[in-house]
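Chemist: sequence unknown, structure follows:
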């Protein structure tokens, strides 16, 4: 083996590259100084002065003890490598302890060159995991590592391979000893979680490159505030360190992280890790409000919320179920306001506050019906026309419940300033790189307070004031374009039309947005040293940055166009929603507010089909962050999905509906059922033309309960409009248009029983609402004719509706 074969910059076939990188699956030796190899090929060839122990020339660095020249040093190092390999092959592990090569390096050589028939060296090259498995003090530095390997080998089962055994030893270590990371100021500012790859519990398959296109395999992470995300490890430098590609600005903000704080990473299972703050950092649950944070030493457990996550208001028609959802939603979102404005006279204030929360996107309202489907509720494939090609394409579109869940996970990870005046500002939609493949462009823009565009490569358009001038610059850099081509339009918009103090909305695909910013500079062209073409630049003050992105319904009236940049005009963007998003939060206000989904007539839809697999995930114990949390892969998007713990479901159910029977089994375990019976007492003191409505309703319901059941009684809401209207004609309208039609439906037009409910059989003529026909079937067809029952021939008497005695008669018999 020559020196060039041992080490050479950029050569992936050298001995040291194989040991450090290509044989990673057999234990990592990344990190530390390259001097562990004895001699190494320098990447930085600038002059560097050595000292008594280290030597450098223009190409190599080496330990001076091995020789005065690179070749002389390599000859000695090669001898040590060979000696380690021969000692390992012969089982003389004690000789390897004395090798001057780096400890992890020499033992990795030993692992690969030991006898395959009787291996002694596990592919773990750190002392502490070995000591932990052997139940020895982690501070032990006296026991030679060769002795530790021999002791360890005695625990390997005869049928167990050395690699499988090494994995068992390593898992025992990482499961019991979390990785601890001390945060720097830069880490807190930028959301970095930097890890030492030597001691990190991650498989090498997770190690990716600098760009998203070079990402490694991802694992699932969960924080102690209940946030779930997937990430790989973005490897930096020479491979000794890396960081989670996912930035944790929001998490750091929620726990109040500062430089010097310790963050731990526990491996929970293969491909699953938990991130938590050490005991002196107190996480504040923000990603999922209402779910208690894990109890650390300095954290007091929170009282569980008394408001159920899933509830159904059930009762007969007209009992105010939908009416009550306003108060139920405020109980979740603004309990203080509800407490101050809970009187019946304050209903307009409650409704106004409710409407404001709807505008903020915190409340969604949907009505189930027979045609409502999983695709409407969760996600489905929808057809759309491509704006550029005109071709029909199919894309996965989120349903109302998935949109609400995603928005419930969204947190403001960056914000600036107080509310701003939108007057006179133009608002632009802007794409910052392709959201699927160029995530690093967006991250760079947010981190550096800029907006970048990639059209035109590195060309400078500063002097261009017209489309023609922009066209000439494109031609000068080898991109001849027609005057109407979109790149010219995009550059003209970015350079000439967008002005300082204008706002930009950064889209993520066509259905989400992830940031809102204010333009603070004129256009400039910047140098790019990373090989990409994003050189067109404007400075931006980021007003809001969201993670994950918000659904477009939180801001837009229609979906975003695929165009890179264009103006958002009135009718496209909802300015009221924009003002709400930019509204400054009060001190102490939650970073992530709960969300409420109101499902009216929940029993009229096919619940099993609409909820699908989510019927399990909505259970409080299965919500994200809960001890028994579950997630599933959605069928269309093929992405993992869980239900946040701050999403509340409020359903209404009409007990008179015939579709109720099959619903109890499906929902009883997942929802708390709150009965809303008729409340005649709410009509106390309401008298119309001398008729006491409280007694009237109570009497009607007692008769219905006897003849039918309590699920088909009449609700008080039918009569509430009469509180301020004592006109008999208004009472007659309620009976004619609401009460009688409902009784017809209840009794399947069995007029005899309807007459009994109204006590018509004991009223004088002219006061009966239901009367028999003036003829009989026998008179019409003869005595021998078989005709339908005369019960169907009954009819309403219009005279009865206008007489107070008709209504008195319903009540009086009850007193007799």
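Modeler: It's in. Here the structure is a predicted model, which means the values were calculated and not measured.

Chemist: only C-alpha atoms for contact and neighbour calcs from this point on.
Modeler: Will do.

Chemist: Off-centre distance for the longest helix seen in the chain?
Modeler: When the chain is parsed with DSSP state H, its longest helix is helix 70-90. Put simply, helix 70-90 sits 54 Å off its chain's centre (Cα atoms, centre = their mean, to the nearest Å).

Chemist: elements contacting it?
Modeler: strand 39-41, strand 60-63, helix 93-97, helix 103-113 (3 or more Cα pairs under 8 Å, 6 or more residues apart in numbering; DSSP states H and E).

Chemist: starting at the chain centroid, how far to the second one?
Modeler: On the basis of Cα atoms, centre = their mean, strand 60-63 sits 50 Å off its chain's mean C-alpha point.

Chemist: one step back: is it possible to get CSV of the helices and strands packed on helix 70-90 that adds mean neighbour count and distance to residue 506?
Modeler: Below are the helices and strands packed on helix 70-90 laid out as CSV (neighbours: other Cα atoms under 10 Å; distance: least, Cα to Cα, whole Å):
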stretch, mean neighbour count, distance to residue 506
strand 39-41, 26, 45
strand 60-63, 24, 48
helix 93-97, 19, 58
helix 103-113, 22, 47
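
Chemist: tally of neighbours for residue 304?
Modeler: By other Cα atoms under 10 Å, the residues close to residue 304 number 10.

Chemist: SS state for it?
Modeler: Using DSSP: H, G, I helix; E, B strand; the rest coil, the structure places residue 304 in coil.

Chemist: where exactly do the strands run in the stretch 601-750 of the chain?
Modeler: Applying DSSP state E, counting those that start in this stretch to the stretch 601-750 of the chain gives strands spanning 632-633, 640-641, 647-654, 672-675, 687-688, 691-692.

Chemist: Can you say which of the ones you listed is packed in most?
Modeler: strand 647-654 (a mean of 25; mean count of other Cα atoms under 10 Å).

Chemist: which residues sit against that one?
Modeler: With contacts defined as Cα atoms under 8 Å, 6 or more residues apart in numbering, strand 647-654 is touched by 308-317, 321-322, 325, 328-329, 332, 404-405, 408, 594-603, 660.

Chemist: Okay, one more to line up with it:
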């Protein structure tokens, strides 16, 4: 057997023997940026390909993990109470896998509740390598294909453990590593794009099934917000817990991570808040104006960034340049860098407070000011990426002028590049695949990605979905808010689609497009505005899902003989007759009611105020909807105009006056007042 691979195998087992795993702390298990952790050794140790790859899932597959932007703060799967509890349960699972792998009890590994590929790689690493029972191929789809096509075994109802045992029983004298590599090349490579475990497929399946732009519409209280949370979690591929609090907690976590954004439209909301606009910035006595990105542009950039293969050389270089430039700019702004030495003179550096631009001043007596362009500097950065090439220039004025297309300013740019090679290049800092980049670095990568003819996309299954939720979408002026971007949200016009469209934004002059992995979910109350009166541009680009009151959800709910299902049905039938179906009452108002006091409160604070709004205080109709149950009191005649005959006024003195039953009245506490909504008072 290959000696080098055997040594790597033993090296792992020595470093992470069973006792070390038992004594392992959370920080030793997983910590962003640290290589001597259990998870790093399992996934990346010496990058030995023949040990098998775990595929997608990111750090989430480890159950508890931290990120580079805050290594001390841990995230964990929502089924656990806290990070320490998550770690202890995962460690217990790992110890079980170690024992089961050593005892060759593969059938029991299938039931251990951690990420599939992760647990099978652990099993591979802890088996007896001289008498192996686990092949380093961990994806169920590939194992099933090997069983069927290589050995003629039907695997439809087989677990991964059973398939592992079947495949290993067919192994001859060939060593485990060569055996795995041969089968992977034959069955794994050709199905690489589809080689995603079931856990990692959840989001893709939902993303393909669900529309990109959806509006949930209906009367108040029909559960639109409730449904939005569930729909968002479905798109994200999350199993929705039955417990509502847990579902909301998961939803909130994705919001904190920036994968979900929530916004409410209103009459004053505009393009400047939604896409981008110019905002004043006051520093001391100085005022300047800066372009600020809105919520739609921000989440679009984040979603676009998730499409980019950051591991490619060009993308690493772009991020490296942006990191250097921002650091250099900040050092000049803070006064840490005041001047640099060029080959012939000193170049002073400063930031113009009025336009926030970077300038260089020649110190040769000419006092010439040169505005330093980030775009030109980046062009030179890529052209002279090699240190030897930069310092090997014989006539830098001539050569750099040819690159720049002009001669003026070459000394200034040479000085900045010299500073880069002297202070940054030697560090040889690499942007790693999982490293968290800052906003400017993401922006630079996204803009390059949009303008590039040959884009380097990630694998489809590695791209995460992003969700923008727009509450009360019909209350905003859609043309004013979306502007020219309304066309770009169409699925066929998104980045990567055949009919992809991009626009140049009016304030920043940046290229912009909407990514395929951005989902837009809107909600609207039909009491505010009917769909028939909505902006046609919006109607064409969204799919609409009607959410009407569902009295059946109240079936069996009864309070002192008051059947909630029947009274909601009766109220809504009358509203439809007197007004329309879009102004009915939603079932959500009664879902959590479990007492007469609860009924009293919901009628006083929710249902009657809604009826007042619907019928413009026409209490005769409100009373009719409530079936004259006594909540609305009527006075048949009035004596307030005793001398009406002496007045020259056209007043109907016989018009009845209505009043709502006082909130303190004991009638609210009687079941009969609610029962009579459903039936006539003289019914038995």
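Modeler: Sure thing, it's come through. Worth saying up front: this structure is predicted, and the values here are computed from it rather than measured.

Chemist: Superposed, what's their TM-score?
Modeler: Once superposed, the chains reach a TM-score of 0.51 (TM-score structural alignment, normalised by the length of the second structure), with 404 aligned residues with a Cα RMSD of 4.8 Å.

Chemist: of all the strands of the stretch 601-750 of the first structure, which lies closest to residue 473 of the first structure?
Modeler: Checking those against residue 473 of the first structure by Cα to Cα gives strand 640-641 as the closest, at 46.0 Å.

Chemist: ok, the residue nearest the centre of the second structure - contacts?
Modeler: In the second structure, the centroid-proximal residue (Cα atoms, centre = their mean) is residue 259; its distance is 1.7 Å. Shown in contact with residue 259 of the second structure (Cα under 8 Å, 6+ apart): 299, 465, 466, 467.

Chemist: and the gap between the third one and residue 560 of the second structure?
Modeler: To residue 560 of the second structure, residue 466 of the second structure is 47 Å away according to Cα to Cα, to the nearest Å.

Chemist: quick one, which of those two is more surrounded?
Modeler: Comparing residue 466 of the second structure with residue 560 by other Cα under 10 Å, the one with more neighbours is residue 466, at 26 against 12.

Chemist: can you pull the contacts of that one?
Modeler: By Cα under 8 Å, 6+ apart, the residues touching residue 466 of the second structure are 236, 259, 260, 299, 303, 517, 518, 519.

Chemist: Map the first one onto the first structure.
Modeler: In other words, residue 236 of the second structure. Using TM-score structural alignment, the equivalent of residue 236 of the second structure in the first structure is residue 333.

Chemist: what do you get for residue 259 of the second structure?
Modeler: So residue 259 of the second structure corresponds to residue 362, using TM-score structural alignment.

Chemist: now swap in residue 496 of the second structure and tell me
Modeler: Residue 496 of the second structure maps onto residue 625 of the first structure when the alignment is built from TM-score structural alignment.

Chemist: Identify the farthest-apart pair in the contacts of residue 466 of the second structure.
Modeler: Greatest spatial distance in the contacts of residue 466 of the second structure: 236 and 299, 15.1 Å, computed using Cα to Cα.

Chemist: just to revisit the earlier point, so the match of residue 496 of the second structure makes contact with residue 645?
Modeler: Yes - taking contacts as Cα atoms under 8 Å, residue 625 of the first structure lies within contact range of residue 645: 7.1 Å.

Chemist: Doesn't residue 394 of the first structure lie inside a strand?
Modeler: Yes - Residue 394 of the first structure: assigned to a strand according to three-state DSSP.

Chemist: Mind jotting down where the strands sit in the stretch 1-150 of the second structure?
Modeler: For the stretch 1-150 of the second structure, strands defined by DSSP E, counting those that start in this stretch occupy the ranges 64-67, 70-76.

Chemist: tell me, the shortest one lands on which residues of the first structure?
Modeler: The one in question is strand 64-67 of the second structure. Using TM-score structural alignment, strand 64-67 of the second structure pairs with nothing in the first structure.

Chemist: Report all helices and strands that that strand contacts.
Modeler: Contact analysis of strand 64-67 of the second structure by 3+ Cα pairs under 8 Å, 6+ apart lists strand 70-76, helix 83-102 as its packing neighbours.

Chemist: go again using 10 Å as the cut-off
Modeler: Strand 64-67 of the second structure sits against helix 26-29, strand 70-76, helix 83-102, with contacts defined as 3 or more Cα pairs under 10 Å, 6 or more residues apart in numbering; DSSP states H and E.

Chemist: Residue 18 of the second structure: which of these is closest?
Modeler: Of all those, helix 83-102 sits nearest to residue 18 of the second structure, with 7.1 Å by Cα to Cα.

Chemist: how distant is the closest one from the center of its chain?
Modeler: With Cα atoms, centre = their mean, you get 29 Å for helix 83-102 of the second structure.

Chemist: Which part of the first structure matches it?
Modeler: Alignment of helix 83-102 of the second structure against the first structure: no match, by TM-score structural alignment.

Chemist: any idea of the angle that helix forms with strand 70-76?
Modeler: Put simply, helix 83-102 of the second structure runs at 70 degrees to strand 70-76, going by axes from the mean of the first three to the mean of the last three Cα atoms, to 10 degrees.

Chemist: Trace residue 121 of the second structure over to the first structure, please.
Modeler: With TM-score structural alignment as the criterion, residue 121 of the second structure has no equivalent in the first structure.

Chemist: can I assume residue 121 of the second structure is in contact with residue 41?
Modeler: No - contact criterion Cα atoms under 10 Å: residue 121 of the second structure and residue 41 do not qualify, at 11.1 Å.

Chemist: With neighbour numbers in mind, choose between those two.
Modeler: For residue 121 of the second structure and residue 41, the more surrounded residue by other Cα under 10 Å is residue 121, and the numbers stand at 21 against 17.

Chemist: Relative to residue 44 of the second structure, how far out is that one?
Modeler: As judged by Cα to Cα, residue 121 of the second structure and residue 44 of the second structure stand 12 Å apart.

Chemist: got it, and residue 543 of the second structure?
Modeler: Distance check for residue 543 of the second structure against residue 44 of the second structure: by Cα to Cα, it reads 44 Å.

Chemist: How about residue 460 of the second structure?
Modeler: When distance is defined by Cα to Cα, residue 460 of the second structure is 22 Å away from residue 44 of the second structure.
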